[in-house]
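**Q** Dropping a prediction and its sequence here:
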Amino acid sequence: MRNRYGCWTAMGLFACLTATPACAEALESSIPEENAPFRIAAPQTLAGIAPEHWDLDDIARAERGAATEARLAALPQEAQPAPAAYGPPAPPSPSDPAAAPSITDGPPPRDANGHVPREFSTHRGFFRQTGAVGTELALLSAYVGAQSIPKLFKPTTGFHFKDEGWFGKDTHNIGVDKLTHAYNTYLIAELLHYRIHRNTGGSEGDALTAGILAAGLMAINEISDAIEPDSGYSMQDVTMNIAGAAFSVLRNTVPGLKEKVAFKLEIIPNGNIYSHVGKKHYEQQRFMFSLKGAGFEGLERSPLKYLDLQVGYYASDFLNSDRDRGITPKRHLFVGVGLNLGELLFAKSGSRIGRAAYSVLDYLQVPYTSLRYDTTGRFGN
């Protein structure tokens, strides 16, 4: 497409140039004498000016007249009018820094999310940006792989798929495990984006690179489930992994979204305070999207900046012991208002610890700092 437009431009310029008197005269002089009948006719004389002297300066003199020319000749040289010329003024010389500023002077431009456009980026493309976080990827791969090692010491089977369902009451964990997949992938994508953004100077596309790496890492990790007899490679899990990574990409590319919306996890203590694995682990979890008052300019001088509007989900009564007693599992879709402790305690902190705490609290909701109402009629935390 670009070559086609370039061809039309060249043809247009050629047509314009050949229409000028100077070009016509040059073409005429270039034709051999024996081809004289095919010469271009010389232009007619204008105001007594010979064709061989056709230029704008001569036309201007003819129009001014002899008397005016005599007065102009008496002026000092620096006061003489500048000779006219065809076409636009010549561009400033590149050798003059003041006249021809370089686009590379100063810091590169950045968008609202702090990303440098591709033409100014130091790391263009997926593979160059991936190379900027080789150490981080190695550490994450080692951590994810370590989670799968215990499975190798248990009975295994061949690779197989399994339909685990979504949020139905007949599923093992009533969908909480699916939100766990989305949240874990989201966290990995956020971490990788932070490191890529820092290591590449904010090169454009770093959020997408981070999202692809996070979703790919979690998809590989899913293989360990595919060799368990009572589990399998779940496409529902993979879909939720992609959803979590996609939200990270949106949050880091859509202007203002990161300041306004957060994907958070709250862990409610149980009798063991914290259960690392199993159904009890899932029962402790509350997942929510928080609309942050601090992200809206109209609320920056209001106490509402310290509050978040929450929409979330959790499940209860789905332990094996609950099912054995005939208790029906419950799904809780809730709305509520939560306290944004990060904004309240660390928004103005200048210390490294304070900034780190502010970042952590953008992903975690502290227990018992919210009031909610859910679909089971429960009001409270």
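**A** The structure has been received and is ready for your questions.
**Q** Only C-alpha atoms from now on, for both contacts and neighbour counts.
**A** OK.
**Q** and the gap between residue 318 and residue 234?
**A** 20 Å (C-alpha to C-alpha, to the nearest Å).
**Q** Please report how far the nearest residue to residue 183 once chain neighbours are set aside lies from residue 188.
**A** The shortest distance from residue 183 to any non-neighbouring residue, by C-alpha to C-alpha, 6 or more residues apart in numbering, is to residue 244 (5.9 Å). Distance check for residue 244 against residue 188: by C-alpha to C-alpha, it reads 9 Å.
**Q** Comparison target below:
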Amino acid sequence: MKRLILVESGVYAASIIGLSYIWYDSDNRQSFHFYNDNKQWLQIDKMGHAYTAYHVSSLNAKLFQNAGLSKEKAYLWAGISSSTMMLTIEVFDGLSPDYGASWGDALANSIGAFLPYQELLCGKAYIHPKYSFSPSPFSELRPNVLGENYSEQWLKDYNGQTYWLSTNLNIFSKNNIFPDFLAFSLGYGGDRMVYGDPDENEMNGYDSYRQYYLSLDIDFSSFNTDKKWLKVLYYALNLIKIPLPTLEYNKFGWKFHPIYF
């Protein structure tokens, strides 16, 4: 356990130091301040915060259990440690003239960090947050904000991001009539967001709108194996939504995608 704490502390410290010098301008700091960004990007950025915090917490819970902590303590400390890790970013935002600490981000972080508690309360994880991305044409209009290339766009271009909540289909069946790996997934995204603020976006001629998705998915956590490399592979695959036929609803009506990612 001590070794795990030392390793995680070292990685965390190195990440924070690197982030403070690379992402933020250390020579242009301001006094700590808040900024209300809850209207921006149709809240898709908040989905990203919750998604990241969930998977950091879920991984930490597994590492803590492997290090010898009881399941109850592992999930408790995973939630606390993951919330703390994400909160540090809000502190940096609060000191930056280009950003500001956001209570909406902090709330999303906490929800994501403690969502793995479902496994402790219910005996298994019924809800799996997932992510998918397809490049959008809007990044070309503001590459400095939405990303200059694919390696930046998957993180910055909210037009191409979709966040999902997947659950095993047998949750709706008393007799487990569906295959264990088959899942049902609800997705959320947005389009035509060149500017984060919806009023500014509209003033510049872009009418942003929300997108809701319904699709099937694959739950890789249902596959049992004793091989460590396969466990790692299944865990990684369960981070993303598998491309499958999808039904979309937006302000224009319904749309069917033979394959959507």
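**A** Cool, got the structure. Quick caveat: nothing in here was measured; it's all calculated off a predicted structure.
**Q** that older thread, residue 244 and residue 188 of structure 1: who's more crowded?
**A** Remark: of residue 244 of structure 1 and residue 188, residue 244 carries more neighbours, 27 against 23, as counted by other C-alpha atoms under 10 Å.
**Q** State the helix or strand in which the alignment partner in structure 2 of the more buried one lies.
**A** With TM-score structural alignment as the criterion, residue 244 of structure 1 lines up with residue 112 in structure 2. In this structure, residue 112 of structure 2 is located in helix 103-114 according to DSSP states H and E.
**Q** chain center to stretch 259-271 of structure 1, what's the gap?
**A** Put simply, stretch 259-271 of structure 1 sits 25 Å off its chain's centre (C-alpha atoms, centre = their mean, to the nearest Å).
**Q** contacts for it?
**A** 183, 251, 284-296, 362-367 (C-alpha atoms under 8 Å, 6 or more residues apart in numbering).
**Q** could you pull out the strands for the stretch 1-150 of structure 2?
**A** Taking DSSP state E, counting those that start in this stretch as the criterion, the stretch 1-150 of structure 2 carries its strands at 128-133.
**Q** mind listing what the residue nearest to residue 183 of structure 1 touches?
**A** 181, 182, 183, 184, 185, 186.
**Q** what's the spacing between the last one and residue 67 of structure 1?
**A** Spelled out, that is residue 186 of structure 1. In terms of C-alpha to C-alpha, residue 186 of structure 1 sits 84 Å off from residue 67 of structure 1.
**Q** okay, the two: which has more neighbours?
**A** residue 186 (28 against 8).
**Q** From residue 88 of structure 2, how far off is the alignment partner in structure 2 of the more buried one?
**A** With TM-score structural alignment as the criterion, residue 186 of structure 1 lines up with residue 54 in structure 2. Per C-alpha to C-alpha, residue 54 of structure 2 is found 16 Å from residue 88 of structure 2.
**Q** buried stuff in the longest helix that structure 2 contains?
**A** The helix spanning the most residues in structure 2, taking DSSP state H as the definition, is helix 71-95. Within helix 71-95 of structure 2, the residues that qualify as buried are 74-79, 81-87, 89-95, counting by 16 or more other C-alpha atoms under 10 Å.
**Q** who's sitting farthest from the centroid in structure 1?
**A** residue 67 (69.1 Å; C-alpha atoms, centre = their mean).
**Q** residue in structure 2 matching residue 329 of structure 1?
**A** With TM-score structural alignment as the criterion, residue 329 of structure 1 matches residue 208.
**Q** Return the residues in contact with its match.
**A** Residue 208 of structure 2 neighbours (C-alpha under 8 Å, 6+ apart): 190, 191, 192, 193, 198, 201, 202.
**Q** Between the residues you listed, which sits nearest residue 228 of structure 2?
**A** Lowest distance from residue 228 of structure 2 to the contacts of residue 208 of structure 2 (C-alpha to C-alpha) belongs to residue 190, with 37.3 Å.
**Q** and the closest one, how many residues sit next to it?
**A** Residue 190 of structure 2 has 20 neighbours, counted by other C-alpha under 10 Å.
**Q** Just give the closest residue to the aligned partner of it in structure 1, not the sequence neighbours.
**A** Applying TM-score structural alignment, one finds that residue 190 of structure 2 aligns to residue 315 in structure 1. Residue nearest to residue 315 of structure 1 in three dimensions, not counting chain neighbours: residue 331, with 4.6 Å by C-alpha to C-alpha, 6+ apart.
**Q** My reading is that that neighbour lies in a helix. Confirm?
**A** No: looking at residue 331 of structure 1 with DSSP: H, G, I helix; E, B strand; the rest coil, it is strand, so not inside a helix.
**Q** wait, doesn't it sit right on residue 176?
**A** No: under the criterion of C-alpha atoms under 8 Å, residue 331 of structure 1 is not in contact with residue 176, lying 9.5 Å apart.
**Q** quick one: which of the two has more around it?
**A** Remark: of residue 331 of structure 1 and residue 176, residue 176 carries more neighbours, 26 against 21, as counted by other C-alpha under 10 Å.
**Q** Would you enumerate the residues in contact with the more buried one?
**A** With C-alpha under 8 Å, 6+ apart, residue 176 of structure 1 has these contacts: 167, 282, 283, 285, 314, 315.
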